[in-house]
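In: here is a sequence with its predicted model. Questions after.
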Amino acid sequence: MTTALGAEEYRALLSTALPEATDADTLLPNLHTLFTPDSHRAALYVDSTVVRGGRGVGKTFWYHSLLNDTLREVAAEEYGIERLRRLTVSPGYGAAVEPDLYPGKGVLRQLVEEDVRPYDLWYAVLLSALGQSELHALPEWRDRVAWVRANPGAAERTVRQADQEAQQYGTTHLIIFDALEHLHRIRAQADRLVGGILELALAMRLGTRNIRCKVFIRPDMFDGALLHFPDASKLTANAASLTWSNANLYGLLFHYMGNHDGEYAAPFRRLTGDWQTDAYGRRHIPPALLRGDEQSQAEQFARIAGPYMGANYRKGNTYTWLPNHLMDGVEQVSPRSFLSALNKAVAETRGTYAGHEYALHHEGIRRGVQTASGTRVQEVDEDMPWVRLAVDPLAGGQVPIEQNTVMELWGEARLTDALRKEAERYEVGSDEDPDVRTGPRYPNSPDRLIEELIVLGVMRRRHDGRLDLPDVYRIAFNIGRKGGVPRVSSG
């Protein structure tokens, strides 16, 4: 008979199995961390050109996984996508410094200043990936772009030859793009560069059979890209999104726990069903028990955290409470926030509630949500510093809030002037804070600014028209809600 794990044993397993760093650029995917939620299958189709997703939902994770032959093979097996086995994958852009494969931020800034046409730039990247020999003899991207403009016939012949050779061998060239928020610090220029990538991607999709691009992109950047070219709407028609259901999030948690090699992982696997080990040594989570059946998942999580967020059901169910309070304004939860909250919950329980009957104390889970909120707001600050300028005037107040009240607070804070000054700091040629990347599209229009915050998931509009902030942003922005998770104390 299998013996149940105790609170401290579960706590020890969580402490060692959960990743310490949940940033995809610092924690590269491997065979044990590769998790394949059903909702991501469409994003891995070779013909899915655009893959939309907010920060922390898996764009960079899949970008790196597609570049890895073994992980791509595993994804092909688990998703049943045979075409993934017959790919030649090249990076078209990413966070890593790869000056021979694509231009970095400094070179991009220079090319933009020289008014290079974005399509020509990315065409040069594509041709380099396809092995155009004359381009490889030119180390500078300025010269490669000039070659593309001067040699349209040779460029087209390179594409045709690569397409025909791929057809002959039954393969596909896939050029993948990620980290597009790093392209340029001025939003209008970033939009132009993204528009060039998408124009090239559509041209390959319509003009070739075996050359494809896959563009991992934030929804707001895709919506704002300058798609002023024929048939641009076709990119929207086949776009995929990286979303996470509650079952996916808890499946990821149990996947980490079951694929750990520590002392308590094996007992956990025996307790939770028939885990199968594949040829790569990956342990497969029992699909009916821990991956798709929310009732079974809730029962298992109750063994770890108890059934309720307090004394009884009136305090909330632990299984639904955690993702509900990490959900953004477009009802999405990032696995990065989810895992961050759980990490903090473990540490808080171990440090303050070590004698608790469950591995996670409900106050530890609340503290985990507070920590995840702080992390999420920090990420927004890094990507879009203007968001804090817009939300800070609401600090100390409560939501829901009337839109007119928001307008009044923005007026008192002279938000339009602040946004204009922020934009002026990052004009082309400025060396200040070169990593700052994107600003609002309509800084002079409060109505449009609110809609942009809603699209980003920072705000949401209630049925009665009032504006709200989800907890994952509200808490760290120091905005209250009656009966909600408390704000983080400044003390």
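Out: Perfect, I can see it now. Numbering: from 1, shown residues only.

In: going by C-alpha atoms from here, please, whenever you check contacts or count neighbours.
Out: Noted.

In: what segments of the stretch 51-200 of the chain are strands?
Out: 87-93, 172-177 (DSSP state E, counting those that start in this stretch).

In: deepest in the core, which of those is it.
Out: Neighbour counts (mean count of other C-alpha atoms under 10 Å) averaged over each of the strands of the stretch 51-200 of the chain peak at strand 172-177, with a mean of 23.

In: contact partners of it?
Out: Applying C-alpha atoms under 8 Å, 6 or more residues apart in numbering, the contact partners of strand 172-177 are 46, 63, 86-94, 126, 129-130, 163, 166, 210-216.

In: thinking again about what came up before, next, format the strands of the stretch 51-200 of the chain as TSV and append distance to Val51.
Out: Formatted as TSV, these follow (distance: least, C-alpha to C-alpha, whole Å):
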stretch	distance to Val51
strand 87-93	15
strand 172-177	10
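
In: I figured Glu427 hits Ile186, correct?
Out: Yes: Glu427 is in contact with Ile186 according to C-alpha atoms under 8 Å; the separation is 7.0 Å.

In: next up, a second structure to put side by side with the first:
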Amino acid sequence: MNHFELIREQFRRLDPSASHELNAPPSVADLYTPADHESALDTDRPLVIGDRGMGKTFWTSALSDPAARSYLAGVYPRLMLERCDVQVGFAGVDMAREGAISQEIFSQLEGRDGYPAELIWRAVIYRAASKGTGLPQHPSFNSLLKWAAEDAERFQNSLRQIDESIFKEGKRLVILFDALDRLGNNWSEIRRRSTALMRVALAFRSYTGIRLKVFMRTDQASDPSMFAFPDASKLTQGRVNLLWERRDLFGLAYSQLVRAPAVRHAFGEVCSSAVGLSLPNGSSLPDRIKHDEPVQQEIFAAMAGPYMGSDWRKGRTYTWLHNHLADAHGRVSPRSFLVALRAAALQRPEPTSKVFDARGLQKGVQVASEARVAQLGEEFLWITAALAPLADLRVPANRDVFLSRWEDHRTAGSIATAAHRDGYLAPVEFGEKDGGATSDQLLEALQRIGVAETRPDGRINMPDIFRVASRLLRKGGIRVSTNLS
């Protein structure tokens, strides 16, 4: 095989569907560490906001795993992660090791037993922090909460005692909270319990040894009532938005080539020819290839050609791919990016003098669109019902034409009814009252999560990453395919 064939074969072997949970943390070989993600791992930054697929659960599982955390400590030395012990307080799964609580247990403690949500969260923290301290241990959350409620001063003094002990040892205990959208069966429950956690996180900013770190969905963070309590701005002003810049995505893709021994030499030859850079020994990516966009662009042009057509008017391949995978907020998930590259590598007939061609990259966006809409449907169970009536609509479209599709199908009301009947979360814009949902609120929900956007002229548009799979049309846009296999 020549260099391009070896690289193409490696992209074909990518597994973008791989995900990580607490019981299956990423291996060190799976870790790619964008410079901008340092703040997301900083134990002094308690609130991290991100969309699905941006890495919230990935970083939760990596931080909770000693081997992965040790590697991250070397990459981000400023964070001093080698001094940290990490426990999980909530992750949306069954009650797990070291004190993590499940939604079912939380509901029983709050609903059946009447304990306040804030006290439950403090009990989660105490249970995670008190092991091996000599302080009272309790066989269940119920007995712990009973003990805590009997004497609030004693309970808080015990937490402070643990905190001081950790600090004197030169350590930090970091307690992670993820998947807050699984805290309840409706927005009212989720909002109440999440807000209680935010109150506790604010209170623990005064602790020196114990740190809380909360990974939250973007739509929850945009709910004003989530932070409707005094001094909440001390949390929100320091929030970290978990994003993947274009350079991070291409760096991630190139790292897949550097780490594969059979392909490393081939990729090195491409880099040497394109930008005069030699790859050092080992599996790390040189900083210029990791961070320098003009360098990345030249390397990608060597693999895919510089343009999507005969000249610049069709767009440069480097910027074109990112632009067509971006949502309305300009965000691209790493999974979408790798799905697109894999599909482009699988395209037939194969180009002979490069890794990808323009047809392959277009196919990549088609396949990534299907994958992204399916991924979004796992998080927002109402999204399929919202997008189905829009099929064959040409965008950008006048607002009234766009909304009329939903009005004709009574989509907003049907979503609200189905969510209430089947027990899943409707768009937060609908509020808590049944039957009050409107098409305007549904459009607002799509705009909030980046699926739709309002153009300066007032027309409604949908980015290609959602448009193609949803079968909407756009003049001159990527063709809607009926067979993406």
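Out: Now that the structure is in, tell me what you want to look at. Computed from a predicted model, the values in this text were never measured in an experiment.

In: neighbour count: Glu427 and Ile186 of the first structure, which is higher?
Out: Counted by other C-alpha atoms under 10 Å, Glu427 of the first structure and Ile186 do not tie: Ile186 has more neighbours, with 19 against 12.

In: and that one, how far from Ala423 of the first structure?
Out: Plainly put, Ile186 of the first structure is 8 Å away from Ala423 of the first structure if you go by C-alpha to C-alpha, to the nearest Å.

In: any idea what Gly458 of the second structure aligns with in the first structure?
Out: In the first structure, the residue paired with Gly458 of the second structure is Gly465, using TM-score structural alignment.

In: do you know how far that match is from Gly306 of the first structure?
Out: Going from Gly465 of the first structure to Gly306 of the first structure by C-alpha to C-alpha gives 37 Å.

In: tell me which element Val346 of the first structure falls in.
Out: Using DSSP states H and E, Val346 of the first structure sits within helix 335-352.

In: typed the wrong thing, it's Pro440 of the first structure
Out: Following DSSP H and E, one finds Pro440 of the first structure outside all helices and strands.

In: so who does it touch?
Out: Pro440 of the first structure sits next to 187, 386, 449, 452 when contact means C-alpha under 8 Å, 6+ apart.

In: the second structure: which residue goes with that one?
Out: The pairwise alignment with the second structure assigns Pro440 of the first structure to Val428, based on TM-score structural alignment.

In: return the distance of that match relative to Leu446 of the second structure.
Out: Distance from Val428 of the second structure to Leu446 of the second structure, by C-alpha to C-alpha: 11 Å.

In: list residues touching both of the two?
Out: Common neighbours of Val428 of the second structure and Leu446, counting by C-alpha under 8 Å, 6+ apart, are absent.

In: nearest residue to Gln87 of the second structure in space, please, no chain neighbours.
Out: The spatially closest residue to Gln87 of the second structure, leaving aside those adjacent along the chain, is Ile175, at 4.8 Å (C-alpha to C-alpha, 6 or more residues apart in numbering).

In: so where is stretch 46-63 of the first structure in the second structure?
Out: Across the second structure, the stretch matching stretch 46-63 of the first structure (TM-score structural alignment) is residues 43-60.

In: any idea how far that stretch is from the chain center?
Out: Relative to the centre of its chain, stretch 43-60 of the second structure is centred 7 Å away, using C-alpha atoms, centre = their mean, to the nearest Å.

In: before we move on, back to that, okay, Gly465 and Gly306 of the first structure: which has more neighbours?
Out: The neighbour comparison of Gly465 of the first structure against Gly306 (other C-alpha under 10 Å) goes to Gly306, with 22 against 12.

In: against Ala237 of the first structure, how distant is that one?
Out: Taken as C-alpha to C-alpha, the span from Gly306 of the first structure to Ala237 of the first structure is 44 Å.

In: again with Arg157 of the first structure
Out: Applying C-alpha to C-alpha, the value for Arg157 of the first structure to Ala237 of the first structure is 29 Å.

In: swap in Leu66 of the first structure?
Out: Leu66 of the first structure sits 23 Å away from Ala237 of the first structure when distances are taken as C-alpha to C-alpha.

In: so those two - more neighbours on which side?
Out: Leu66 (23 against 11).

In: quick one: that one and Leu87 touch, right?
Out: No: taking contacts as C-alpha under 8 Å, Leu66 of the first structure lies outside contact range of Leu87: 9.2 Å.

In: ok so, going back, contact partners of the helix holding Val346 of the first structure?
Out: Outside helix 335-352 of the first structure, the residues that touch it by C-alpha under 8 Å, 6+ apart are 11, 14-15, 18-20, 22-23, 56-57, 244, 249, 253, 322-323, 326, 356, 359-361, 363-373, 375-376.
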